[in-house]
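Asker: sequence plus predicted model, see below.
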Amino acid sequence: MQAEPTTSLVGEEYEVEIGPVAHGGHCIARTAEGQVLFVRHALPGERVVAKVTEGEEGARFLRADAVRILEASKDRIEAPCPFAGPGRCGGCDWQHAKPGAQRRLKADVLAEQLRRLAGLTPEEAGWDGTVVPAEGDKLPAGEVPQWRTRVQYAVDAEGHAGLRRHRSHEVERIDHCMIAAPGVSELGIERHEWAGMESVEAIAATGSQDRQVILTPRPGGRLPLVELDKPVSVMRVDEKAGGVHRVHGRPFVRERADGRTHRVGAGGFWQVHPKAADTLVTVVMQGLLPRKGEMALDLYCGVGLFAGALADRLGDKGAVLGIESGKRAVEDARHNLADFPRVRIEQGKVESVLPRTGITEVDLIVLDPPRAGAGRDTVKHLASLRARRIAYVACDPAALARDLGYFGENGYRVRMLRAFDLFPMTHHVECVAILEPATKGA
């Protein structure tokens, strides 16, 4: 039996009142007929004309952009970036909101995810309900912090660099990204042609003058002669295997945090905001209160940021085991932590490696999982190790809330939660939760 054809609603316009913010950089509205809209470029309480960008008749919800503002929120400003707005660059979600309003929106999202997925109020999570700006980022409305030390530019068919439009492969040409860190802007990526390239990633290390450009060619594309405005190392992504190979200069950048220099290989993970690494290490260590001689785990450890901070505080009789799936990140972590003889880094997925270690008890755990979170089975295993404190670092409030719910099911409670605006102008928020056994002496 042939399915009934569906009718696309793309381009349809609805006059709606904007409801609460939702996770993902949009707000919720309903049409007069009750159809749910996820509306970008709007703010709670506004009345707007929303134009559908995705969806069809009978869909559970439609996606839309606010194309005309009929009644504006007091939190609305004119977007500082000339490339922001409906149908344009998808990199920033809240250019049209005052900085303080952006942080309140992120706090609302986090509170809703905690309530819905973990059954926790802010008070029960030890959270004061605020999202805190990074040092130096508290700026007046209309001023944009230049925080993004890693920017991946897309390249259009003519070889011009830009950024992708929201939920699209289309490239919005730009001449400058307002949130790019000065070290990235100085490279002048937008002023050069990149014929044959799929993307160009620009990296400006924190605490060193290292600059790196990673080129991803289109199939059959040849690398251009790279002559940028500043000295850089150049890497390329292999179109078949996906590996990153050195073309010119160092195959890594040197990042500085917690008083140490960390080697980060091409394509390796490092916090994007220049203040993020130090901010997160400080909060994690204050929450864990490491004691000399303790045993700790650093899971999804990357290049060893938290493992090094733990080892430094646990002393000569302490020990740290780090687990990381990325081969290059493991090599970097072992290099970065070579001066700590009681630190061991294992390669593999946490859920596979940790059971093989035979570890049945630890004092402290740090986990900084990918956006999807750790998951029920991994959380259950971690809870069985009876750590006196666990630090959970999260970039996604929904995944964090789900995992906090799982920890609750396995005998742990949230002692403290902190939230940081380490991605201004976007919907992303970074959190640190400190957990402890729900029963004293457990």
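Answerer: Arrived safely, thanks for sending.

Asker: going forward, measure contacts between C-alpha atoms and count neighbours the same way
Answerer: OK.

Asker: go ahead and list the helix or strand containing residue 290.
Answerer: Residue 290 belongs to no helix or strand when elements are defined using DSSP states H and E.

Asker: and the residue most central in space within the chain, how close does it get to residue 141?
Answerer: The residue lying closest to the centre of the chain (CA atoms, centre = their mean) is residue 395, at 4.8 Å. With distances defined as CA to CA, to the nearest Å, the gap from residue 395 to residue 141 amounts to 25 Å.

Asker: and the longest helix seen in the chain, what other elements does it pack with?
Answerer: For the chain, the longest helix by residue count, based on DSSP state H, is helix 99-113. Counting by 3 or more CA pairs under 8 Å, 6 or more residues apart in numbering; DSSP states H and E, the packing neighbours recorded for helix 99-113 are strand 13-22, helix 397-409.

Asker: now the ones you listed as JSON lines including mean neighbour count?
Answerer: Conversion of these to JSON lines gives the following (neighbours: other CA atoms under 10 Å):
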{"stretch": "strand 13-22", "mean neighbour count": "19"}
{"stretch": "helix 397-409", "mean neighbour count": "23"}
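
Asker: kindly reformat these as TSV containing distance to residue 39.
Answerer: As requested, these are arranged in TSV below (distance: least, CA to CA, whole Å):
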stretch	distance to residue 39
strand 13-22	8
helix 397-409	19
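
Asker: sec struct for residue 283, please.
Answerer: For residue 283, the secondary-structure state derived from DSSP: H, G, I helix; E, B strand; the rest coil is helix.

Asker: can you report how many residues lie near it?
Answerer: Under the neighbour criterion other CA atoms under 10 Å, residue 283 is assigned a count of 18.

Asker: tell me which element the closest residue to it other than its chain neighbours falls in.
Answerer: Leaving aside its chain neighbours, residue 283 sits nearest to residue 432 (7.4 Å; criterion: CA to CA, 6 or more residues apart in numbering). Under the assignment given by DSSP H and E, the secondary-structure element containing residue 432 is strand 430-437.

Asker: by contact count, what packs against that strand?
Answerer: Secondary structure elements in contact with strand 430-437, counted by 3+ CA pairs under 8 Å, 6+ apart, are helix 276-288, strand 389-394, strand 412-421.

Asker: need those in TSV with distance to residue 155, can you?
Answerer: TSV is the format used below for these (distance: least, CA to CA, whole Å):
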stretch	distance to residue 155
helix 276-288	28
strand 389-394	31
strand 412-421	29
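
Asker: out of those, which is closest to residue 265?
Answerer: Among the helices and strands packed on strand 430-437, the nearest to residue 265 by CA to CA is helix 276-288 (16.6 Å).

Asker: put this next to the previous one:
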Amino acid sequence: MSPQRPQRPSSPARRGPSRPRGRAGNAGRRRHEAVDEPAQRGPAEEIILAVGAPAHGGHCVARPADDPTGRVVFVRHALPGETVRAAMTEKNAKIWRADAVEILTPSPDRVDSVWPQAGPGGVGGGELAHVALPAQRTWKRWVLADCLRRIGGPATAQAVAALEEAGSSGSIVVEPLASEAAAEASGQAREARLAGTGTRTRVSLTVGPDGRPGMHGFRSGTVQPLDRLPLAVAAIEEIGLLESSRWRKHYRPGMRVEAVAPSIGEPLVLLDDRVLTSQAHATGRRRVEEAVDASGLGLGELRYSLHAEGFWQIHRDAPVTLVDRVVRAALGQEPSAAGTGGDGAKALGGARGKRVMELYSGAGLFTLPLAMLIDGGELCAIEGSSQAVGDARRNLHGLGSVRLSTGRVTARSVTQAGQAMGKAPDVVVLDPPRQGAGREVIGALAGLAPERIVLVACDPAALARDLAVLLDNRYELAAMSALDMFPHTHHFETIAVLERR
């Protein structure tokens, strides 16, 4: 899958005993809830599979090795081109699912898992931990192209293929964030092998019946205890949530444990409705401070204050990368898929006085730099969480011409917000939840006729659906970039820039 050939595993040895898989934890703004399924009785049925292309959701499409035209099985923990022995985990009239439990013919892109507990029968949230990081990005590139073609339709796929950044392949490269790129380029084998670990500043756990914290099984309500948190930043690992007796006395079965490591100040731990310090002492502190380097936009360091349980991008590099990409795309003289840095003042010289609408605006990650750069312009933001809107008001204090509205983003609320602005917005920025904005909201947005739309999507299927509606409503795709903000999982972020025809 990748242009590089990672080290082949020492042997395709059979993995350990099967255990239920776990919940992904805090994989981003749109969390995955566990789904209870009937427990399987007796030994799992096994099948030898020839593994094909990746599918959206962290599976690969496979068929019986002795029957290339046989029933499709969606298999996890495998790689394209492999032959695996798989244990069936779900089998009904609509879909067959399986976990690869023995690798008979390994791919050159297979590596020793950076999180073995997320392997077959383990916890969720690390379904690509056995895949070399460059190959993970190729996997996601294939999935993005497939969703745009299959769900968005031929017109959407053709619009993407025509972009300069799609190149001769006609597909968008999924780019690493700064820390992964640096680790891979370091020349140090250990750093490269562990790239993508130690990046998450938010982690969610559940206390199991035995009082030990863990994560849920894949499509299961069973909590499996953990012995380490390899995707968490060092500040969270050092708290000792998994093994320290000082935490165990606070745990109760079923309790939610949320660890938050902000960029400013010490971590906090949320235990249901209680907040504790990193030393397990009760505290009245319920807010955290975050800093975002926006020097590439000419704004220096931005400061944000938000509730500890409020949403914030979880990869340590994500806020600065998204702020630079999205704001440049929204206010730059030309839409751009370029990275951070550059002459921000020159690139955004035409931003003053612009009318901007932002949907799903959260605590103001994009709202703050947008408001600072449109001095003399107008900004209207809509967010469904009253707590997030309160945080945004604090973060935007003193900035004029900003109207923050609390309420669901619907076709009606978008139309009303547009009418309140008097004139059509010059640009609309939207960062919807995992299911996307939807046909009605996108239709209302297109009805406002902004010159530019910047759509941030964390799900390629939802992106494809929303793009198709925009392309049917007099918009053309001007730029697209994809970011690997969730290494070792199947998730990634995409930014699409559209302009009115």
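Answerer: Arrived safely. No experiment lies behind these values; they were computed from the predicted model shown.

Asker: got a TM-score for the pair?
Answerer: Their TM-score after superposition, calculated using TM-score structural alignment, normalised by the length of the first structure, is reported as 0.87; 407 aligned residues with a CA RMSD of 2.1 Å.

Asker: okay, the longest helix of the first structure sits on what stretch of the second structure?
Answerer: Structural correspondence for helix 99-113 of the first structure: residues 133-147 of the second structure, per TM-score structural alignment.

Asker: of the helices and strands packed on helix 99-113 of the first structure, which is nearest residue 42 of the first structure?
Answerer: Each of these was scored for nearness to residue 42 of the first structure using CA to CA, and the closest is strand 13-22 (7.2 Å).

Asker: what segments of the stretch 51-200 of the first structure are helices?
Answerer: With DSSP state H, counting those that start in this stretch as the definition, the stretch 51-200 of the first structure shows helices at residue ranges 99-113, 182-185.

Asker: OK, contacts around residue 435 of the first structure?
Answerer: With contacts defined as CA atoms under 8 Å, 6 or more residues apart in numbering, the neighbours of residue 435 of the first structure are 389, 390, 391, 392, 412, 413, 414, 415, 416.

Asker: correction: residue 148 of the second structure
Answerer: If a contact means CA under 8 Å, 6+ apart, then residue 148 of the second structure has 156, 157, 460, 461, 463, 464 as its contacts.

Asker: for residue 362 of the first structure, same thing?
Answerer: 294, 295, 296, 297, 385, 386, 387.

Asker: and whatever residue of the second structure lines up with the third one, which of the three is it?
Answerer: What that stands for is residue 296 of the first structure. Residue 296 of the first structure is assigned residue 356 in the second structure as its aligned equivalent, the criterion being TM-score structural alignment. Following three-state DSSP, the label given to residue 356 of the second structure is strand.

Asker: picking that back up, redo the contacts of residue 362 of the first structure as TSV? Include distance to residue 210 of the first structure and neighbour count.
Answerer: What follows is the contacts of residue 362 of the first structure, written out as TSV (distance: CA to CA, whole Å; neighbours: other CA atoms under 10 Å):
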residue	distance to residue 210 of the first structure	neighbour count
294	35	18
295	34	22
296	32	26
297	30	27
385	40	15
386	42	20
387	38	21
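
Asker: can you put the residues you listed in TSV and add distance to residue 247 of the first structure?
Answerer: Written out in TSV, the entries for the contacts of residue 362 of the first structure read as follows (distance: CA to CA, whole Å):
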residue	distance to residue 247 of the first structure
294	43
295	41
296	38
297	36
385	45
386	47
387	45
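
Asker: now check residue 67 of the first structure against the second structure: what is it aligned to?
Answerer: Under the alignment (TM-score structural alignment), residue 67 of the first structure pairs with residue 101 of the second structure.

Asker: go on, residue 308 of the first structure?
Answerer: Pairing criterion TM-score structural alignment: the partner of residue 308 of the first structure within the second structure is identified as residue 368.

Asker: and for residue 202 of the first structure?
Answerer: So, by TM-score structural alignment, residue 202 of the first structure is matched to residue 259.

Asker: residue 204 is in contact with its match, correct?
Answerer: Yes - under the criterion of CA atoms under 8 Å, residue 259 of the second structure is in contact with residue 204, at a separation of 6.5 Å.

Asker: more neighbours: those two, which one.
Answerer: residue 259 (29 against 20).

Asker: just give the closest residue to that one, not the sequence neighbours.
Answerer: Going by CA to CA, 6+ apart, residue 259 of the second structure has residue 269 as its nearest residue, at 4.6 Å.

Asker: which one in the first structure is aligned with residue 306 of the second structure?
Answerer: Taking TM-score structural alignment, the alignment pairs residue 306 of the second structure with residue 264 from the first structure.

Asker: which SSE is that match in?
Answerer: Residue-wise, residue 264 of the first structure maps onto strand 260-265 under DSSP H and E.

Asker: now that strand on the second structure. Mean distance?
Answerer: Between strand 260-265 of the first structure and the aligned residues of the second structure, the post-superposition mean distance stands at 1.3 Å (mean CA distance after the TM-score superposition for the first structure).

Asker: who touches that strand?
Answerer: By CA under 8 Å, 6+ apart, the residues outside strand 260-265 of the first structure that reach it are 251-256, 270, 303-305, 328-329, 332-333, 335-336.

Asker: PyMOL command for the buried members of the residues you listed?
Answerer: Restricted to the buried members of the contacts of strand 260-265 of the first structure, where burial is judged by 16 or more other CA atoms under 10 Å, the PyMOL selection command reads as follows:
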select buried, resi 251+252+253+254+255+256+270+303+304+305+328+329+332+333+336
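
Asker: quick one: which of the contacts of strand 260-265 of the first structure sit in helices?
Answerer: With helices identified by DSSP H, the entries of those that belong to them are 305, 328, 329, 332, 333, 335, 336.

Asker: what sits against the fourth one?
Answerer: This means residue 332 of the first structure. By CA under 8 Å, 6+ apart, residue 332 of the first structure lies in contact with 262, 263, 264, 265, 303, 304.

Asker: again with the last one
Answerer: Contact analysis of residue 336 of the first structure by CA under 8 Å, 6+ apart lists 261, 262, 263, 303, 304.

Asker: now with 7 Å?
Answerer: By CA atoms under 7 Å, 6 or more residues apart in numbering, the residues touching residue 336 of the first structure are 262, 263, 304.

Asker: from residue 137 of the first structure, how far out is whichever residue in the first structure pairs up with residue 317 of the second structure?
Answerer: Here residue 317 of the second structure is matched to residue 275 in the first structure, going by TM-score structural alignment. Using CA to CA, one gets 10 Å for the distance from residue 275 of the first structure to residue 137 of the first structure.

Asker: what do you get for residue 350 of the first structure?
Answerer: The span separating residue 350 of the first structure from residue 137 of the first structure equals 35 Å under the rule CA to CA.
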